[in-house]
Every structure is written in structure tokens, then in C-alpha cells.
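Visitor: Next comes the sequence, and after it the predicted model I'd like to discuss.
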Amino acid sequence: MSDSSCFRLQLTVFALVSASFTNIYITQPVLPVLQTEFGADMVTVSFTVSAVILGIALSNLPFGILADRLPIKPIILTGGVLVALNGIICAITHNLWILIGARFLQGVFLPALTTCLAAYLAKTIPDSRLTVVMGSYVSATVLGGMGGRLLGGWIHPPLHWRYAFVSAAALILVATFTALRTLPATETGRGRQQETTGFAALLKRREILLIYFCASGSFAIFSSVFNYLPFRLSTEPFHFSTQSTTMLYLVYIMGIFMGPTAGKISNRFGSGNTLIAGSILLGISLLLILLPSVPAVVTALLGICAGFFTVHAAAVGSLNRKLTSGQGRANALYVLFYYMGGWLGITGAGFAYKHGGWSFVVYICLVLLLIPLSAGMGERKMNNAQEASAHTGCT
């Protein structure tokens, strides 16, 4: 693959993944608005976010199998059209449970545009570029996540959140049909594997299972903090409006830079050290966000984004470097663990916030931090063992 064709592929995938992730978090900054409009409690309206995440988690394994067996274009067309269609349903319904159901269906078909593309990249991009390209993929998820939040709570006025779904549907359709025109019809570079690795075989590999748990724990922390941030900032001592709270989601820009940067750091210092560094930064930031100060909250959110996306990019890159086949299944399992962690985090943190307040949510996140930290230590130990074995072999 030439440099120019690789760059065009990256741009196409970046646009499609960004548009896909725009759909996930549209309602997050307007959860208090939905609570008032539908007359529902905090936990119920949070389902408009967690239902998408649950849908993604449940459909990843089937789409992972499809990614290893079918051409990419039919999968993209199906996913893009159905995500957009359910977005329009979200925009016109006045029933909260129909809204939640349509959000769930959006989640079901989003892996056609994300998990399958990750597998496509793993098969198409040379090993020497894979970690950095996966970092760019992570950056696309960051831009989309930030864009969805801005659509729902700032670009469109909060009381007109329905228009955000229409805008997101238009974006996903444009990105889908652009990808259909520009992506190669068949994978090149590595080519399709004649034999593929099954789900059970992947889960039996301890080094891969560590990465999966790392994804689950880190995203549980990240999703818990950002999902209940609007409720925290609407109370004393902040009293932020929805638009002011939404502006804080601009800290996501940090993730756009940290994705590729973390890939380069991981290449130089090892994925284990990178995971540990990201986990430590996450922990410091979680302690800082407990302070009742706007500068402390902003600084903490920047640190949480930097730490989380360092962990995420290093984990994705480490996973794909370990694979010689079954990229679709392996990435599907990664996203399954990742989003199940997010769903459990949002759901559990909702009850924690309801009964114990913001500090209780943060304390739970600090406990969950032991998962990515342990994964980093395990990864470093395995890397050191491999280096020692290679050194012994050479001598």
C-alpha cells in the first residue's frame, strides 16, 4: 500500500468513525432537559445513553464474524442507513421508551461502521503503521463523541435537541456513501486469512484477556464521570446551565491528540508502561475532580481525557499487534468488553449518584482503576519476559 492510498484510507475511515460516534452521546449533555420534558427520573433518562452502549456491546460479536467473512461495503451500507433511520425516529417521537428503543437499535448497527472498520484496518495497514493508525482511529472516536455532545447541548439549543438527531443522521449518510465510493472493494496488504482464530481461543489467551478487562474497566470510569457530570455541575456550588456544561466537553480535544501520541509512546516505551502511566494520570485526575472548584474540574477533565485515551489507544494497538488472524473477532470482543464496561459503569453510577452523590461515583471509579493498572503491570511483565527470552536465545 502506497503512502497516498494509505492516507486516503485513513481519511475515509476517520470521517466514517467520527460520524458514527456522533450518534452515541447526543443526549448526554441534555439529560436534565429530558428529565423535565418526559417527567422521568435520572436513571431512566440515562438509558438514552446506556441503551446505545448496550446495543453496541450485544451486536459486536455477530458483526465481528461478518467482518471476517464478508466484503466491507455491504456491511457499511446496512449500518449507515439503519443508524440514520433510527436517528430520525428519535427526532420525531414523544414517547421516552420509543426514544430509548430507537437508541438501542442505533447501538445495534453502529458496529457495522466501527468494529468492522477496525478489523478492516488491521487487515489492510502494514504492521509498522498499525499502532499509529489505530491511534488515529481512536482520535476519530474522540471527535465523534465530542461532536455528538456539542450537537445535543450547544450547536442546537438544548430545548431543540431533536434537531441534533437530524443533523447526526445527515452526517452518517454522507460519510457512509462517501466510504462506499472510496474504500477498496477488497482488502489488500495482509489479505484475508485462510484460517481464523475463534472467540474461545482468543479468550484463552491471558495476554489478550488482560487487554479486554483493561478496556472494560477504563471505559466504566470514563463513561461514569462524563455521563453524570451535567447533574453534578447543575447543583451547588456550580449551578451551570446546559450550554455551559456542554462547553466543558471540549476537553475531548485532548483525546484527539492523545490517540496518535499514545501510539508513538507505546512503540517507544512499551504498551505496559504506557497503560500504567495512563492509569496513574486517571487516578490523580479523579481525586482532583472532587474539589468544588471550576479550575480544578476543568483540569481534572483534561487529565481524565488524557489518561483514558492513553490507556485506550495503547490497549487497541497492543491487541492488534498480538494478532495474526481473526482480527474481526478479536476487535469485536474488545468492543464488547469496552461497551459492557461503559453500560455497567453508567447504570451502576446512576444508582450510586442517586443514593450517595457525586463523591460516591468518584470513589467507585477509583476502585475500578485497579483494573487497567493491573493490566498494564501484567503487560509489562510479559514484555520483560519476552525480552529476557529473546536475549537468552541470542546468547
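Guide: Happy to help now that I have it.
Visitor: Only C-alpha atoms from now on, for both contacts and neighbour counts.
Guide: Noted.
Visitor: what's Leu282 in contact with, if anything?
Guide: 303-304, 306-308, 369 (CA atoms under 8 Å, 6 or more residues apart in numbering).
Visitor: ok, and here's another one to check against it:
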Amino acid sequence: MRFTHLLICSVFIFFVLYAPQPLLGLFAEQFSVLPATAGSLMTATMLPLAIAPLVYGLLLANREPLLILKIAMLVLALSCILFANAPSFELLLLIRFLQGLTLPAALTAMTSYIGTTYQADLLQKNMTLYIGSTIVGGYFGRVLAALFSDLFTWQSFYYLIAAGLLLLALCITKQRQPVSITAPQSPLMYLKQLKDPLVLKLYGAIFCMFFCFAALLNYLPFILRDTFLITNTRDIGLVYSGYLMGALASIATPWLLKKAPSPWQLLTAVFVFYCGTIVLLMSQQLALFLIAFTGFCAAMFVIHSSAAPLVNKISSAPASVTNGGYVSFYYSGGALGSLLPGLVYQQHGQTAFLATLLLVCSAGLILVYLAGKKTTLG
């Protein structure tokens, strides 16, 4: 399989995950539900994403990742067609939950394929390119969903996603060289290999990072509506353009890693910046809010682009299990972030909502700082 094909598959898979986000306000009106209830469309997908990846990582340790990827993409294509024709909000939630069970198979398959096919600098480069593709998929998934909703119908974009997934899945071919398989062990033996304190601190920091990111992007349509009086889905989609800066920032990550004394020090510095952008997001001025939002997105993706290859380097567990654990912690943060801060927002408003994110982000900063301090002393 060509690596460019894998990257395009990644883009369409992330279309599935993030397309509903700019439409949450529309769904809230169409189905007469509250913001936090509408936000549960993201929680319904991220909750199984938080639990399933580690299980899938164990399964993929003895199976061909590309076959799993192909099957997952076919299932996602079917789910998109069902989602576009769902008559009730409850059915939308059910389909999103089923997508959440399927998505981690695809994500873990892709990261496992990269982790087992490439080594050293090429691993860093291709993992960074993969993360860049997730950024592109997340950005265009949101923007195109909003644009299609404004120009046509929101369902039309889902038909486009389904067609793309189907064609890409049918073009996946077997690996020319088999993946080296680790001798079978019990699941408990695999999980014990993830008990390294450095790995767990990094996982915890990733949890905090994505908790904040999922929360802000999930409730961004409501903040734009309530604070800045922006209600048009196309305009909301354009605000997500700050997200695209993350792609540029993540591409610069290898250069930043070379300049930094260690990956841990880079992560610490970027987490400090991440916290700073959350403070600036409390502004009631749209221009400052948009600048802070752009910096917030860029910081998140530098952290993600640094942490994903770092965990593969420091973990002694098989690549599929290591990446399964990473994805699990990542989306555990997303699942909670897409729901709990929304309750704070409904009751207490934007400032309390962002203060909650700042508290969680500070916890992530402490974790990477302690991990970096331990590696320096050790």
C-alpha cells in the first residue's frame, strides 16, 4: 500500500469523526435538544473510541492491519448512508456509537502499520505526515460539512464521504512484506508492558490535551452564537480555519524537536503556550478570540505530533498495543471533554467553561514537566 493512499484514507476517516461538529447547532434546532445533548453526538462516538482501541491493539498484534482497515472503511461507508437517512436524534446517537466502535479499528490499524513498517527518522517523518492528514481530515470534514449544509443539505456531504470511503477501501491491497508478529502472549502480559511511568505520564498528558481540544471545538458553534452572534453554518465553518494552522505547526514539529534540548522540554513549553491561549479565549473581542483559537489549535497539534512518535520510542510494548493505548487515552479525554464542560457552559457560561479547560490543561503541563524532570535526573 502506498503511503499517500494511507494518508487519503486517514482524511476520509476523519471526515466521519468530525463532520457533525459544526452542525451541532443545526441538530439542536432540528431535533429540539439542548447544547449538551447535541454535543453527545460527539460523545457517543468518542466513548467507544476511548475503550475499544486497546482491545483492537491486542487483536491487531496478530492480524494484518490493512485488512482490518479495509473492513472498517466499508462499515463506515455504510454507516454514513444510514446517518444521512436517520429520522430521529436517538437513531443518530446509535449510529454515531456504532461509528465509534468502528473508527478505532481503522485508527489503530493505520498507526500500527506505520509503527511496524518504518523505523527511526522515517517513523518520525511518516507519523508526523499521518497526524497532518488527520488535521486535514478534521478541518475539511468540519468546513465541508458546514459548506454543504449551507449550499445543499447536510446529508449530501455524508453521501460524498460514503462514496470516497468505498472507493478507497476497494483499492487497498495486501502488504507485500508481512508484518513481523510478536509471539502470542496473554492480554495481561501486553498491558503490563504499558505500566512504564513515563508512558503513563505521557498518556495522561494526551488525555488532558484532547479533553480541552474536544471541549472547545465541540461547543465552538454555541460560543460563536451566544457571544459573537454568528449563526450561519458557513460562517461557523470558516471560523474553523484556525484549525488548519495546526497542519502547518505539526509539519514543523521535527524541526522544533531538533532545536529543543529534549522532546519533554518541547512538550512542556508548548503546554505552557496551550494554557496561555485558553486564557486569551476568554476575551469578548472576536479578533482576539480568533487569534487565540488559531494558537490553541497549533499548540494542540505540535503536542500530538511530538507525543505520538515519542510514545513509540519509549514504550516496550508491541506497536499495536502502544498505539492502541495512546488512542484510548486520547479519545477518553475527547469523550469526557465533549460532554462534561458542556454542562458547565450551559449553567455558568463561557468564562467558567474555559476556566475548566485551563485547570485540565495545567494538569497535562504538570505531567509532562514531571516526566521531563525524571528523564533529566535519570
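Guide: Ah, there it is. What you see is a predicted model, and the numbers here were worked out from it, not measured in a lab.
Visitor: possible to save the contacts of Leu282 of the first structure as a markdown table with neighbour count and secondary structure?
Guide: Shown next, in a markdown table, are those (neighbours: other CA atoms under 10 Å; DSSP: H, G, I helix; E, B strand; the rest coil):
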| residue | neighbour count | secondary structure |
| --- | --- | --- |
| Gly303 | 24 | helix |
| Ile304 | 30 | helix |
| Ala306 | 26 | helix |
| Gly307 | 29 | helix |
| Phe308 | 26 | helix |
| Leu369 | 21 | coil |
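Visitor: Which contacts among those does the second structure share?
Guide: Contacts conserved in the second structure for the contacts of Leu282 of the first structure, using both residues aligned by TM-score structural alignment, their matches' CA atoms under 8 Å: 303-304, 307-308, 369.
Visitor: Give the equivalent position in the first structure for His304 of the second structure.
Guide: His304 of the second structure maps onto His312 in the first structure when the alignment is built from TM-score structural alignment.
Visitor: these two touch, right, its match and Ala215?
Guide: Yes: using CA atoms under 8 Å, His312 of the first structure is in contact with Ala215, at 6.6 Å.
Visitor: circling back to that earlier point, I'd like to know how many residues surround the match of His304 of the second structure.
Guide: 27 (other CA atoms under 10 Å).
Visitor: do Tyr18 of the second structure as well
Guide: 22.
Visitor: Report the separation between it and Asp121 of the second structure.
Guide: 30 Å (CA to CA, to the nearest Å).
Visitor: same check, this time on Leu198 of the second structure
Guide: With CA to CA as the criterion, Leu198 of the second structure and Asp121 of the second structure are 21 Å apart.
Visitor: Specify which residue of those two has the higher count of neighbours.
Guide: Leu198 (20 against 11).
Visitor: Give the equivalent position in the first structure for the more buried one.
Guide: Match for Leu198 of the second structure (TM-score structural alignment): Glu207.
Visitor: Would you agree that match is in contact with Glu379?
Guide: Yes: with contact defined as CA under 8 Å, Glu207 of the first structure and Glu379 form a contacting pair (7.0 Å).
Visitor: Sort out which residues of stretch 16-23 of the second structure are buried, please.
Guide: 16-23 (16 or more other CA atoms under 10 Å).
Visitor: Make a markdown table out of the residues you listed and add secondary structure and distance to Thr375 of the second structure.
Guide: Formatted as a markdown table, the buried residues of stretch 16-23 of the second structure follow (DSSP: H, G, I helix; E, B strand; the rest coil; distance: CA to CA, whole Å):
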| residue | secondary structure | distance to Thr375 of the second structure |
| --- | --- | --- |
| Val16 | helix | 39 |
| Leu17 | helix | 36 |
| Tyr18 | helix | 36 |
| Ala19 | coil | 40 |
| Pro20 | coil | 41 |
| Gln21 | helix | 39 |
| Pro22 | helix | 41 |
| Leu23 | helix | 44 |
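Visitor: between those residues, which is nearest Leu168 of the second structure?
Guide: When the buried residues of stretch 16-23 of the second structure are compared for distance to Leu168 of the second structure (CA to CA), Val16 wins out at 14.1 Å.
Visitor: Next one: whichever residue in the first structure pairs up with the closest one relative to Leu31 of the first structure, how far apart?
Guide: Matched by TM-score structural alignment, Val16 of the second structure corresponds to Asn23 in the first structure. Applying CA to CA, the value for Asn23 of the first structure to Leu31 of the first structure is 15 Å.
Visitor: With Gly350 of the first structure instead?
Guide: For Gly350 of the first structure, the distance to Leu31 of the first structure - CA to CA - is 12 Å.
Visitor: Same check on Ile280 of the first structure?
Guide: Counting by CA to CA, the gap from Ile280 of the first structure to Leu31 of the first structure is 30 Å.
Visitor: Those two - which one has more neighbours?
Guide: Remark: of Ile280 of the first structure and Leu31, Leu31 carries more neighbours, 28 against 16, as counted by other CA under 10 Å.
Visitor: surely that one meets Ser46?
Guide: Yes: counting by CA under 8 Å, Ser46 is a contact partner of Leu31 of the first structure at 6.7 Å.
Visitor: how close does Leu366 of the first structure sit to Met340 of the first structure?
Guide: Counting by CA to CA, the gap from Leu366 of the first structure to Met340 of the first structure is 18 Å.
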